[in-house]
Structures are given as structure tokens and as C-alpha cells.
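>>> this one's sequence-less:
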């Protein structure tokens, strides 16, 4: 049995892994992977920037000093003269000089003359139609002919990913019969006194040399720009006014570009949604010089990685218990995350993260779900091993009136009681069959005695669950109160049961109870040969749902409003919630039974009072006040999980308010 289950679990994990591979191959995970790479950037933080790259910024300070933008071309000519005299190796303008200076056409000649005299100027051009997948440029906007003749040219187009973030930089483009470098490549070539063709073999990445860079796209290894880290940025005005010493630019690559807000030259990068375009060029040059560009794994490597993760999980998970599986899930997910972050920070390698994590969680979830189905089947087998208890009152009724054994039933108001042993799944895996039988027998025996002591009829045992009801076949005016008091006594019996289990090395148990009161059909139902005295109707289903709903709040006894109204003189309870169980339209008000009447402590009483005050504020959509009041509940009930549930809901509603028609109802998505 275990071997077959293990094989089926392995096949399930293999199927999940194959599905993840298909999803990855279809590109459906790309945006999530990009976001995970951005997180790796942010986690890594700053690294030293290349000091041989300097940025001259067209900033607000310079515009204030030199006048309204655009400036006369003579101003840029002065900058070239100043930088050339200081010994700059290359001067690259991330500024388009594509149209004549309408105010002073002669200034264009001055700019071209200064560029020619310097001999190391790179002018920018721009593809208005962008570039296609084959790097073919469309509709270029070249510099003025005179300037283009006296300088090297490079394009300044960026190609953001679909989410708008610039993560890649093209090294070259094609237009007509010519190959044009990007501005960073042109600047690097100029600094080495080479043409683009001469520089190409020296680049750390080319299409021919490095298959990690698809279509000659450089995956930029960004350096964040802060007050303490990044590239040296100097105001344009300070340079042309001679305030900056020559050594600042000596043997440096100087990039000239806009940082003033009015110039709108900003892009989104992994670090920030606002990053100056000229700094992106600086990062690309830095990557080209150092070779520290990012190197993504190939698609084949990623698929192999996913398959290895899936195969390992398929071999391991089916053999483990639930807690062990959870440990493996955390370990594998943590290892995948740690490796991806370490390879990114230490090796400049992009190891895929999202797809392996999806495979890990998917295998865990699918195999666990499959295991739960198997456990449910085993629970049904265990249920058949318990004989049904019969209330003495039923025996009396049948003895007096044998006709009640006839098939059929009558409508009657009853209180239906469902008790379930919490943690049964874990216990079933952890114990030997004989130990499990011992625990079940002791629990069901104790709880059954309590139910019978409160004149309940034990209808059936459903594995680890007891179904009972009151007010049939005999009349019981206080049936709702008796059901609630029986539930409280079951809870009171837990410490003694657990003490006995602990003495034998058996696990502790807990239980949950759901009680509902309503009109049902009660009587003998089945065939002539085999029948049960039972109840049928929607109130039965609701009682079962209330038992399961305890998990949401970590409560032990949940009752319906109908039960509360009939039992309120015998119990202390608190308003728990307005819920809509799955498959039902009408919301139900539910209560948590706290104790029998007269047994409430001062702390519990004050805690309940504050909770009800907070709940009223919550239902009035006064969430901030509700949060404060819910917090005060912990002064009296420090471990109250119900309060924590409402705090989470209220905090969520402060960020995302409910719709105007919100009625305070919580809808259960599952049974």
C-alpha cells in the first residue's frame, strides 16, 4: 500500500513539474521572474562604481545659472573645450542635436568645430520607430550633418521589458547597410581610440563570443545612485564656469545628460522607478569595462533545474508525514532562494527562482492534497470499525411503540451536534493502528458518555466525528441548552484524557463542536433490511459546517443564532460573526460558547465586553476605532485568536475599504 502510494505521489509531482515547465516555456512566468531579479538587486545593495566614469548633469542648478533650456550650442562647445583641455578620454552627449539652432545658426558650426578639435566626442541619435527583434532600427533621427562628421555617433534607445523596467541594453543596431553602436559602446571605443569595428573583438560580450547575451542584449548589472554611492555627478554650469579642477576629468569617460525634472529623461530600473537615462549609459559602460554584466541561464538550464527539483520532491515527499513535508518545502524553497541570491550577488549569475519555487509549492500542494484524499478514504474505513451507541431513551420508545421502527419520519425541531477530533490527520499518520484505535476508543467513549449523560441521542460515528441530536424521539424542552452543556463538558474532559494519553506516550487531542437548532425530518430511514434512526434536513448540514468553521477562528464550540436564543439562559456566549457558508445565500449569525451560566471569570467578562464593543465598531466600518478596541481585548484575553482574526480583517479594510453595500458578512470559500 505504501509503495503504491509513493509511486502515485511521485507521478503526481512529475505531472506538476511538467506543467510548470510548459508554463515557463510559454513565457507566463517572465514578469514574476523579472520582479524577483529586481528584489535581488535591492537585497544586494550598492557596489563600488567605476571612478573613471563621470557624469556632467544638465540639472536645475545649471539651468538657473545658464538660462532657460535649450541652451545655445556655443555653451555645449565651451563644455567640450573645457573637458578636452582637462584631458577627458571621451565626451559622450546623451543630448540630441538633430535640428539647427534657430536662435543662432552659427552656433551649430561652433559646436561641430569644438567636437572636431577635441576628436573624442560622441553624439547621440535616436530611432523614432524603435528597433525590432532583429535590432533593425527604424526612422533614425541623426545629429546635424556637420556635427556627425566631426564626432562618433551612438544611438540612445532603450528597450524596456513589458513591465516598463529597463533591464537590458543593446550594444549595436542595424540601419540600412550600416551597423551603429549604442552611445555607451561608442564612448568606450572613443576612450580606447578605436572604431566600433576595432572595439568589437575586445568587448566582453558579443553575439559570436558569448551566447548568454541573446541578440546582443546586455543584462545590465545596475549600481544604485545615492548620495554615498554611484557615479560622480557634476553640474554642467560648474564645469563651463571653470569651478572643477582638471584632475576630475583627466583620463575619464565623461557622459553629458539631463537630470533636471523638466527634461523628462527618466526611466524605471530594478532599484527605482525614476532613474536618469544618462546613468543607465554609465552603468552599461561600467559593465563593459569590468565584465560584471549579469549572465542569465539558458532556457535549457532552467528546464533542467525545474525537472531536478521536481524529481527530488517526487522521490521524497510521498514518504514523509505532514510536518516533515513542510520542513522539506521550507528547506527547498529556502535553498532555491538562497542560491539565486548568492549567485546573483557573488557571481553575477541569474539563476531562475520563480519557476523552481512554483514547482516546489506545486509538488507540495498536489501531493499533500492527494494524501488528504487517501486519508479521508482511510478515515471512512476507521468509521466502520465503531459500533453506534444507542440512547436508552430510544430503546424505551421503541419498546413501547415498535411501529416507530417503520420506515419514514416526521418533522421536528431538534438541536444537532457535531463533534470532531482536531488533528486527526496528523495523528493517523504518527500512530500505529493499534495506538490509533486506543485513542479513538477512549475519546469516543468519554464524549459519548457525556452526550448520553445530557440525554442526547448519538446518531452515528463518522470516523473521528460524533453526530448527535436532542429532542427526538422524546420531547426535551431544554434541548438546545443540553447540547451546549454537553459540548462544554466534552471540552472539560480533555485535560484528563490528555493526561492519560501522555502517560502512555500518546499525542494530545483537542476537539471542535458545531451546534444548530432547526426543523428536520427525524425517523428510521433506509431499507427494510437495514435502517438508521436519524435526522435529515438543511439544519443538519449547517451544524456540520459550524463545526468546521471553528478552524477559521480557532474556537472550540460554535452555535447558530437559533441555538443561542434557546440556550442563552444556561450559557455564556459571545457574538462571533456573520457568516455565509459555501453553497448558501443567507448569512448566519454565529456565537462562541464560552462557559456555563455562572462560571464566567471577571477577565473573560471584561474581554467579551470589549470584544463586542470592537465588533460593533467593525460592523459600522469604523475600522481604526475597531482596531484600537480589539487591541484592548488582549489586556484580558491575551491569547484570543478570534480578536486576531478581526484585527487582520480590520487592518485589511483600512487599506482596501469594503464596498458601500458591505453588510459585514464573512463568506466561507470552502466547506
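Yes, it's here. Computed from a predicted model, the values in this text were never measured in an experiment.
>>> Please make it C-alpha for all contacts and neighbour counts, starting now.
Noted.
>>> So for the longest helix anywhere in the chain, what gets flagged as buried?
Looking across the chain with DSSP state H, the single longest helix is helix 354-383. Of all the residues in helix 354-383, those buried under the rule 16 or more other CA atoms under 10 Å are 354-364, 366-368, 370-371, 375, 379, 382-383.
>>> and that helix, what other elements does it pack with?
Identification of packing neighbours for helix 354-383 by 3 or more CA pairs under 8 Å, 6 or more residues apart in numbering; DSSP states H and E yields helix 2-25, helix 30-44, helix 299-316, helix 322-347, strand 457-462.
>>> tell me which residues in stretch 533-541 are buried?
Buried residues in stretch 533-541 (16+ other CA under 10 Å): 533, 534, 535, 539, 540.
>>> Tell me which two of these sit farthest apart.
Farthest apart among those by CA to CA are 533 and 539. That separation is 16.7 Å.
>>> and the residue nearest to residue 174 when sequence neighbours are not counted, what does it touch?
Counting by CA to CA, 6 or more residues apart in numbering, residue 174 lies nearest to residue 136, which is 4.8 Å off, once chain neighbours are set aside. Residues near residue 136 by CA atoms under 8 Å, 6 or more residues apart in numbering: 173, 174, 175.
>>> Distance of residue 140 relative to residue 125?
Residue 140 sits 7 Å away from residue 125, going by CA to CA, to the nearest Å.
>>> of the two, who's got more company?
residue 125 (25 against 15; other CA atoms under 10 Å).
>>> In a helix, residue 256, correct?
No: counting by DSSP: H, G, I helix; E, B strand; the rest coil, residue 256 is not found in a helix; it is strand.
>>> let's bring in a second model and compare:
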């Protein structure tokens, strides 16, 4: 018992050290920001909309309205505001960036009329436009509201002869607008490859560039501005406290603003609010300048950049910014949690298995409560996503040695189920069975590997293998072997049934069509198109554990397998330069029948390495 306690304590220390090191890795940080934070938002109850900001949305209906010359009455206020030379350009509007700038000046005048005191443009004005158009907008910037405009950043790779350097360049507004506006600021969002969860209030290398949400505080004369300007000197990420899906913050369509058709409640909130102007459409998906977040709209729309800027401003105004647990407290919490879980998993695996889920649920519930009540972001990924599953698996591993020894043996799914059902480690004998065997080969894989980085090629191969595996298994077959870009699949009578040949043919067609869909979806990208050669043959095979006595290796062998492989290779000879070739032996053709399939007779062919010639057929694949 004492030895057991000592070993459990040592295991607890080891798990705690592992957890601490794991929590410091980029993987753990990504899990926290991309998944744990998403879980906390998913568990958070609905929150009240914070007052103090309104979004003026350049949405689809605004773009359509500006182009439409039939609504002369509704456009009256706008047309009377615009310079004469700009009115004709409205018909050329195609996107948010093509709107004449004097239209934005008219929007400022309308906001002033409603009672707004300040406005922020989440729009880059770094390229000069028509002179009269720019001058009119500059006059509006000076004469209407206190206005802030966006400073952008561009990243580019610069070569110095022997190396490459990532250079970040500031994209300032043109001088006419910069000197006319009350302030400028940046709003830099990370691109994590998933939901956006925060922004950088400062940009490394640009100490004089201020944050646009902070400058909004300056425009409204908030005393918070001075404190923030002196307390933030580093480019540490600031988390959003999201108030809800797109449209949660009071939103005014630019069309309705220019038509003077806004909601009657707007004049009442205008004096205490700042307007954020930018591309936004809460009812549309894939709209320009939209970002995935943890909260999406009913139409699956993402939050727009201007809504995120308004959110960041409201977070500062109301003190709603999400806070991470300090480093010391985070470290102590992870060490204590890991030590307790590790000790329990080693000392009493059964209790660990039974308590893992309740412990995880209680921890997540407490973290979600703190997040909702105090905006405190506790570590969740390392304790719940990593430690508890690891402890659960470790407990099963320690408690069930026989299950582990069976699970560790790689085998096709139907074979594994039969093997586990035997509940014995004795070697099973090979049996004779009727089967159809398929060999898939990726055409031009050597050239593809030459063009792609090794990691990118491995990702492509994994996607290719996943596609084939899912299709084959969905049709009742299993994957017998992977060999680089080659895949061997089998449809046995035992597992697939008497129509194994028909299933094999249909699965081959489906795989080819899936690859064509993949190619179409990635057309124009750096991913090369994928095309196949396929060989199919049917007959009697031996299936079972074939290999050394002390190793498990399930396989399907026989002349049928060899001929299927030769048929795949024959496609290169008979149809050189063609893609997506499926050749099958005569027995497969007989067993498959017509059944909606289309074949072409390739005649009697000599097969390399075999004495007998084979009647070969080509299975034709039409686009789905």
C-alpha cells in the first residue's frame, strides 16, 4: 500500500509538471483562445446591450439603393447634399469601398442633425479620389462631428539579398483627411485561423499610433482616455466582451440615415452615443470586412469589423473587457488540479474513470459562472480538454490491460470488431472468401510533392486518404493498406455482402467525384488538382492475420489482389495522359452487372507478370 501511495504521488508530480509545461505551449494557448473561450461564450447567458454607440452600416440594401435611380424622392436629401459631379457616380457603386466620399460627408451631416456628437470611420482612406469629392468630404470632417478615421497596416516580405524580413507598414489616410479629422487610430485584429477574440491596442514598432476605440473615448471627452493612454505601452492583446450576434449594437442602415427614415428612438440615444461607420450587414454571410467570432447571427452572419470596433469602445466605456487570470494564479491552479487528477488516476483508476466527467462539468460550470459574472477568463483547455481526458485514458489503460492490448492493434473496423469479440489473444487463421479488391493511386504525386512543402503535402495526403476511407467504409468496404499515395481497399462477401463488386464500383465512382469536387473548390488556389488511377478485381482471396507469429497484420492476399494492382498500373499504359481511369477485370464486370453503371470494353490485355491475358473493362465516370 505504501509503495502504491509513493508511486501515485510520483505520478501526480509528473502529471503536474507535464500540465504546467503543456500550458505554456502555443497549442494550449490556441486551445484556450479558440475553443475554451468559445465554450464559455456558449454557456454564458444573454447579456444586455450596452448603450453608448451605434453602428451606421454600409449594407447591401445601401449599395443597391445608391445604384437605383428610381427612388428620386427618397434620395432627395442626399442629392441636394452631393456636389454636382458626384451624383452621376452613384450608379457605379459596387461595394462599400467604391462609395463616393462626399456620401460619407452627407452621412456626417445627417448624424449631426440627429444629435450625434462624434463619429468613427472604420474605413481606409489611404488613396486620393476625385478632387471635388475629396474636398467635399474634408469640409464635412471639419464642419460636422468630431470624427476619427482608421489607420491601417500592411504586412509584406522584404528580401535583403540573403534573408527575408517581415515588414509592417502603416497605411495612413491621405493628408487632406488626416488633417481635417479630429483624430486617427488603428484597429488591428489578429488572424488566428479561427474566431477573432480580441485586438491589439498598440502595434509593436509604432508607438505613436493610437487605438481607434481609445480615440473614440477622446472624441466624447471621457476621463477614461487619459488613464488608458498612460497605462498601455505594450502591444498586449485585449479581449472582447461580445454583447451578442450581428446587429446587437444599435444599427442604422446608411440608406435609412440618408433617406431620413431612421427608427424614432435614434434621436433620443444620439446625444449620448458615438456613431461607428463601416461595412456591415447583419443579415448577410461572407460580407466584406466580416470576421468569425464565437457568436453568430441567425443567418449565420459574422460580426463586422465596425461592430467589433464599436464593441471594443463599449468594453472600455463600461469596463467590460475580459480579463485573463494572472500568471501566478493560473500556474498554481493548473499544478493543483493536475496533481489531484494524476494522483487519483494512478491510485484508484476506477474512481478516476467514474469521476472524470463530473469533475470536468463542475470545473466548467464554475469557470462559466466567473466568466459571466466577473468577465474572468480562467484556464479551461489544459485542465478540462487535456488533463481530464488524459487522466481518463490513463485510468482505463491501467485498469484494463487486455482492452489496451487489443485496441493497440491496428485493423480495419469490421475485422477489429470480430477480433475484439473473440476475447482472446490467440492468432486467428486465414479464411477463404469472395471479395472485390481496389487499388487507388494518385496520378503525378511525385510532381505534387515537389511543388508543396512537406507539411502541406502531408496535409493534402491526409485529406485524400480521409476521403477514400470515408467513401469506402460508407459502401461497406474497408481499407486494407496505405502506402504513400496508394490505397488498397477490400469489399468482402462476409462484410459487404453478395453485391460486393457493385459496391466497389460505386465507391470508386464516388471517390473520383469527391476528388473532382475538391479540385473545383480549390481552383485558383495553390493546391494542385488531384486525379486517380484505379484498378478493381474480384474473386477468391485469403483474408486473415498474415505475417510473423508475434505481430498482428490483417491482410487480403491472392491472385485477385495482384491482378487488381496490375490493372491500376495498366491504366497508365492504355490511357496515358488521361485522368480518373478506372479499370476492372472481367469477373468484376460480371458480378457488378449494369445497375446504372457505364462500361467501355478495353479488349483482351496482356498483364505484366501473368501468363493469362485478361478481358479488361473501363468504368466510366460522369460528373455528378
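Yep, that arrived. Values in this document were obtained by computation on a predicted structure and should not be read as measured data.
>>> Mind checking what helix or strand follows the longest helix of structure 1 in sequence?
helix 392-400 (DSSP states H and E).
>>> Could I get the buried residue list for that following helix?
residue 393.
>>> do the same with stretch 20-36 of structure 1
So, applying 16+ other CA under 10 Å, buried residues of stretch 20-36 of structure 1: 20, 21, 24, 30, 33, 34, 36.
>>> check contacts around the fourth one.
When the contact criterion is CA under 8 Å, 6+ apart, the partners of residue 30 of structure 1 are residue 24.
>>> roughly how far apart are the equivalent of it over in structure 2 and residue 61 of structure 2?
The equivalent of residue 30 of structure 1 in structure 2 is residue 29 (alignment by TM-score structural alignment). As defined by CA to CA, residue 29 of structure 2 lies at a distance of 40 Å from residue 61 of structure 2.
>>> Then residue 193 of structure 2?
30 Å.
>>> Looking at those two, which has the bigger crowd around it?
Neighbour tally, residue 193 of structure 2 and residue 61, criterion other CA under 10 Å: the higher count belongs to residue 61, 15 against 8.
>>> I figured that one hits residue 255, correct?
Yes: using CA atoms under 8 Å, residue 61 of structure 2 and residue 255 qualify as a contacting pair, with a distance of 7.1 Å.
>>> The aligned residue in structure 1 for residue 304 of structure 2: neighbouring residues, count only.
Aligning on TM-score structural alignment places residue 304 of structure 2 opposite residue 276 in structure 1. Residue 276 of structure 1: 21 surrounding residues under other CA under 10 Å.
>>> Test my guess that residue 276 of structure 1 contacts residue 259.
Yes: contact criterion CA under 8 Å: residue 276 of structure 1 and residue 259 qualify, at 6.1 Å.
>>> Show me whatever sits in contact with both of these two.
With CA under 8 Å, 6+ apart as the test, residue 276 of structure 1 and residue 259 both reach 265, 266.
>>> Name the nearest residue to residue 202 of structure 2, ignoring sequence neighbours.
Per CA to CA, 6+ apart, closest to residue 202 of structure 2 is residue 235, 4.4 Å.
>>> In this structure residue 310 of structure 2 contacts residue 273, no?
No: with contact defined as CA under 8 Å, residue 310 of structure 2 does not count as touching residue 273 (10.6 Å).
>>> These two - which one has more neighbours?
Set side by side, residue 310 of structure 2 and residue 273 show more neighbours around residue 310, with 26 against 20, by other CA under 10 Å.
>>> Can you name the residues that contact the closest residue to residue 667 of structure 1 other than its chain neighbours?
Computed as CA to CA, 6+ apart, the closest residue to residue 667 of structure 1 that is not its neighbour in sequence is residue 580, at 4.7 Å. Neighbouring residues of residue 580 of structure 1 by CA under 8 Å, 6+ apart: 586, 587, 588, 665, 666, 667, 668.
>>> From these, which land in strands?
588, 666, 667 (DSSP state E).
>>> okay if I get those as TSV plus neighbour count?
Shown next, in TSV, are these (neighbours: other CA atoms under 10 Å):
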residue	neighbour count
588	18
666	14
667	14
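>>> Output those in JSON lines; the columns should cover distance to residue 114 of structure 1.
Listed next are those as JSON lines, based on distance: CA to CA, whole Å:
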{"residue": "588", "distance to residue 114 of structure 1": "83"}
{"residue": "666", "distance to residue 114 of structure 1": "73"}
{"residue": "667", "distance to residue 114 of structure 1": "73"}
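>>> ok, of the residues you listed, which one's closest to residue 450 of structure 1?
residue 588 (28.1 Å).
>>> I figured the closest one hits residue 560, correct?
Yes: look at residue 588 of structure 1 against residue 560 with CA under 8 Å: they come within range, at 7.2 Å.
>>> now the helices for the stretch 1-150 of structure 2?
2-23, 26-31, 37-43, 60-67, 76-81, 84-87, 101-114, 131-143 (DSSP state H, counting those that start in this stretch).
>>> right, so of those helices, which gets closest to residue 242 of structure 2?
helix 37-43 (8.5 Å).
>>> which helices and strands sit right next to the closest one?
Taking 3+ CA pairs under 8 Å, 6+ apart as the contact cut, helix 37-43 of structure 2 packs with helix 349-374.
>>> now the end-to-end length of stretch 319-330 of structure 2.
Stretch 319-330 of structure 2 has an end-to-end distance of 22 Å (criterion: CA to CA).
>>> So which bits of that stretch are buried?
320, 321, 322, 323.
>>> Next, count neighbours for the equivalent of residue 88 of structure 1 over in structure 2.
Aligning on TM-score structural alignment places residue 88 of structure 1 opposite residue 116 in structure 2. Residues near residue 116 of structure 2, counting by other CA under 10 Å, number 26.
>>> Against residue 108 of structure 2, how distant is residue 116 of structure 2?
From residue 116 of structure 2 to residue 108 of structure 2 the distance is 9 Å (CA to CA).
>>> likewise residue 582 of structure 2?
Applying CA to CA to residue 582 of structure 2 and residue 108 of structure 2 gives a distance of 65 Å.
>>> Hmm, residue 20 and residue 303 of structure 1 touching each other?
No: contact status for residue 303 of structure 1 versus residue 20: not in contact, 9.2 Å apart, counting by CA under 8 Å.
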